[in-house]
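**Student:** compute the structure for the input listed below.
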Amino acid sequence: MFFSNLVDTADHHADLRESVGRLVGEFGRKYFQECVAKGEQPDALWKKLGEAGFLGVHIPEEYGGSGGGMAEFNIVIEECAAQGCPMLYLVITSICAPIIATYGSDELKDKWLPGIADGSRKMAFAITEPNAGSNTHKVTTTARREGNGWVLNGAKYWTSGIDEAESVLVVARDAELAESTGKSALSLFVLPTNTPGITMQKIEAAVQSPENQFSVFFDDVKMDADALVGEPGQGLRQVFAGLNPERISAAAINNGISRFALSKGSAYAQDRTVWSQPIGAHQGVAHPLAEAYIEVQAARLLNARAAQLYDAGEDAAEAANMAKFLAAETSLKALDQAIQVHGGNGLSLEYGLADLWFIARLHKTAPVSREMILNYVAQHSLHLAKSY
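**Tutor:** Next up is the predicted model:
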């Protein structure tokens, strides 16, 4: 199709998309639904993606990856969702891997990146706090030096998939630097999730996904010196190496959901016959699907541009934020229309649409809410006065 040629700007991108789609398609929506229903992880699919090299397309070759970038990882994430398997853990991978690759010590890179690339190791990301929300400057989880290491105290909220992760990347306030400078000096730490002093409390959520959400508590958690990522007090700058990929990845999930929904909706509109005509022959059915399709392709193109800018080392913040905003909005419209076309069947789990709703809706709120994206665009793109 025309839009595929535009989205896949490199020849190998089309091949990558076809290969990922074929692999994930062998599992499909039913497999993913069964994993959710049983409270199991899609381990078989994850293993296959790792063995095929798809989980590490954005990781440097010297650490077991393919040496690509977010343009390639965007394709992997979107294609998984387009086959009915929206994997939220891929978003976490898009945050942690670039941060470790860019700022981590050689020891941290050697220890974690190869396992992330082949899927044998998972790393969670802990930044959100109940009283900080979108204001990362207000993080209160604190790391204080003790001997040659650190002691971590505090709590995080809505930490995804930490129960299945081997380690967690934690954003914490650097106590000494904060006290001496009066600023919100942040530092990043990688620590094993089985470290004494870490406890987790599951958050019961409406999102139909294998990944669980947790409140995480750190009580006098002792960390070695090598747990620190990069330079102390530089955590905010380091986090931004992962935030644009995070937005691109979230958009990719929603764009994939949109493609899945529109594919199901258009197929049903062709097959379902009422009064001797397929319902798709009626403009009242066809036009909303067509309009959603146009908007989804615009969202996909914007996300591809954001990934391209990021990989080129240019400022991708505006494009990544707008791509995430547009993908969330358009996926809800596409999904809603596909459900509507199915009539009562749209609410049946058999058709695989209704239970995607909260995953799609999630990305209007997180990571980074639509309101904060609008604030960013108003301030940085339109040069309006800061409103918060």
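
**Student:** drop to CA atoms for contacts and neighbour counts, all remaining ones
**Tutor:** Noted.

**Student:** now do the helix or strand containing Tyr268: distance to the chain's middle.
**Tutor:** Assessed by DSSP states H and E, Tyr268 sits inside helix 235-271. Helix 235-271 has its C-alpha centroid displaced from the chain centroid by 8 Å (CA atoms, centre = their mean, to the nearest Å).

**Student:** what packs against it?
**Tutor:** helix 70-82, helix 89-103, strand 186-192, strand 277-278, helix 283-311, helix 317-341, helix 357-365 (3 or more CA pairs under 8 Å, 6 or more residues apart in numbering; DSSP states H and E).

**Student:** and the next helix or strand past it?
**Tutor:** Where DSSP H and E defines the elements, the next helix or strand beyond helix 235-271 is strand 273-274.

**Student:** give me the helices and strands touching that following strand, please.
**Tutor:** On a contact count with 3+ CA pairs under 8 Å, 6+ apart, strand 273-274 meets no helix or strand.

**Student:** show me what that strand is in contact with.
**Tutor:** The contact list for strand 273-274, computed with CA atoms under 8 Å, 6 or more residues apart in numbering, reads Ile279.

**Student:** dump the residue contacts of Ala320.
**Tutor:** By CA under 8 Å, 6+ apart, the neighbours of Ala320 are Asn244, Pro245, Arg247, Ile248, Asn303, Ala306, Ala307.

**Student:** and those, which are buried?
**Tutor:** Asn244, Pro245, Arg247, Ile248, Asn303, Ala306, Ala307 (16 or more other CA atoms under 10 Å).

**Student:** just give me the neighbour total for the nearest residue to the second one once chain neighbours are set aside.
**Tutor:** What it means is Pro245. Excluding the flanking residues, the one nearest Pro245 by CA to CA, 6 or more residues apart in numbering is Ser94, at 5.7 Å. Applying other CA atoms under 10 Å, we find 29 residues neighbouring Ser94.

**Student:** I have a second one here; can you model it like the first so I can compare?
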Amino acid sequence: MDFRESSEHRDLRATVRAITAEFGPGYYVPRAEAGEPTSELWTRLGAGGFLGINLPEEYGGGGAGLAELAIVCEETAAAGCPQLLLLVSAAISGEMITGFGTEEQKRHFLPRMASGESKVVFAITEPDAGSNTHKLSTVAKRDGSDWIVNGAKYYISGVDEAEAILLVARTGIDETSGRARLSLFLVPTDTPGLEKTPLPVSAKLPEKQFTLHFDDMRLPGSALLGAQDEGFHQVFHGLNPERITGAAVCVGVARHVLAQASAYATTRTVWDAPIAAHQGVSHPLAKARIETDLAALMTSKAAWLHDEDLPAGEASNMAKYAAAEAAGAAVEAAIQTHGGNGLATEYGLLPYWGIARLLRIAPVSREMVLNFVAQHSLGLTRSY
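**Tutor:** As a prediction, the model looks like this:
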């Protein structure tokens, strides 16, 4: 067993970090405060081939795997510019279009997703369903060769930046279980019958959230991604990558705020000694560093399992849980280290608190991860 990172991965980390460092917190924080997208950085990452690093080479991608995309997610965050839409467009949508798309869909979407010209966001969450995917009420019904869609989604990230939405809708009912049969659709964001309403949130993020309403929205048959009624299984092909890349972003956020807090603690002097000399300051930072490194190991394991086509559900959930908890603890320790300055706009910590806190809830809540581990890892009775 060799834990040394390959030279290719080291070079990838260094290159992504160097590009992102040209932007850094001085670029990210004002945009997060204003709710403005980080388009310039996204374009640079696309031009360098990093947004499509996990996509097939024949469609303009890098031909690498999720391990490499996780590195991109981690290093952009570690340089102070976490990219939430990497989880959505590059990981979920990119993996699912690659895995289930028609040749026409792949050639239309993947090259421009890889170059940064286009984003495809993901719409599954509904007001009355929450984490219970079987209760989705957005319905797509056949009308000749077309589909008619009615329903609503909410907390859909980055719709204003996207060319299309990868929509999960109910297309039938399983006669045996009574559960919904689901299908996936690629929906251009300018489709008639699609209403997009900004959903205000207090967390300071560059990416906006939206509520979507579908009112007799008509889609051509070519909008269907993959096989009809197979969407439930197809969705899980994208959820593990989302969890893994979410974990990688959390690891990067934790690294960034811990570096900032450590620098502050060694230069901030009170009562003739740097505050770093006091264990009340240093121990929370040290504890957060340990938790961050442990989360990074599980994230690497989960990405490796996915890339090797081995069962990755357990590791992906554990990585997401561990990394989100580590990022939360790291930001909390960083804010506390700064004292009152931890809340000052000048020091720019609150946007990182916002994304760390968000990723304890999404893409899967910590409670649902614990439910998964209790049931699948420990064999305990299902609780929901």
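
**Student:** Thr159 of structure 1 is nearest to which of the helices and strands packed on helix 235-271 of structure 1?
**Tutor:** helix 89-103 (9.9 Å; CA to CA).

**Student:** mind giving me the packing neighbours of that closest one?
**Tutor:** Taking 3+ CA pairs under 8 Å, 6+ apart as the contact cut, helix 89-103 of structure 1 packs with helix 106-118, strand 123-126, helix 235-271.

**Student:** how about the ones you listed in JSON lines, adding distance to Gly352 of structure 1?
**Tutor:** Formatted as JSON lines, these follow (distance: least, CA to CA, whole Å):
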{"stretch": "helix 106-118", "distance to Gly352 of structure 1": "29"}
{"stretch": "strand 123-126", "distance to Gly352 of structure 1": "28"}
{"stretch": "helix 235-271", "distance to Gly352 of structure 1": "9"}
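
**Student:** so what's Gly313 of structure 2 up against?
**Tutor:** With CA under 8 Å, 6+ apart, Gly313 of structure 2 has these contacts: Asn240.

**Student:** mind telling me what it corresponds to in structure 1?
**Tutor:** Gly313 of structure 2 maps onto Ala317 in structure 1 when the alignment is built from TM-score structural alignment.

**Student:** now Glu242 of structure 2
**Tutor:** Using TM-score structural alignment, Glu242 of structure 2 pairs with Glu246 in structure 1.

**Student:** is it true that that match touches Cys96?
**Tutor:** No: assessed by CA atoms under 8 Å, Glu246 of structure 1 is found out of contact with Cys96, at 9.3 Å.

**Student:** nearest residue to the middle of structure 2?
**Tutor:** Among the residues of structure 2, the one closest to the centroid is Leu87, at 2.8 Å (CA atoms, centre = their mean).

**Student:** excluding its backbone neighbours, what's nearest it?
**Tutor:** Glu242 (5.2 Å).

**Student:** now for Trp112 of structure 1: which residues touch it?
**Tutor:** Trp112 of structure 1 neighbours (CA under 8 Å, 6+ apart): Arg121.

**Student:** how about Ala47 of structure 2, what's its match in structure 1?
**Tutor:** That one, Ala47 of structure 2, aligns with Glu51 by TM-score structural alignment.

**Student:** ok, now how distant is that match from Glu61 of structure 1?
**Tutor:** 15 Å (CA to CA, to the nearest Å).

**Student:** Ile248 of structure 1 now?
**Tutor:** For Ile248 of structure 1, the distance to Glu61 of structure 1 equals 22 Å [CA to CA].

**Student:** what's the answer for Asn244 of structure 1, then?
**Tutor:** Distance from Asn244 of structure 1 to Glu61 of structure 1, by CA to CA: 22 Å.

**Student:** returning to that earlier point: gap between the closest residue to the match of Ala47 of structure 2 other than its chain neighbours and Val76 of structure 1?
**Tutor:** Nearest non-adjacent residue to Glu51 of structure 1, counting by CA to CA, 6+ apart: Asp118, 6.0 Å away. Going from Asp118 of structure 1 to Val76 of structure 1 by CA to CA gives 14 Å.

**Student:** out of those two, which sits in the more crowded spot?
**Tutor:** Applying other CA under 10 Å to Asp118 of structure 1 and Val76 shows that Val76 carries more neighbours, namely 30 against 23.

**Student:** tell me the counterpart of that one in structure 2.
**Tutor:** Aligned partner of Val76 of structure 1 by TM-score structural alignment: Val72.

**Student:** check Leu289 of structure 1 too.
**Tutor:** Under the alignment (TM-score structural alignment), Leu289 of structure 1 maps onto Leu285.
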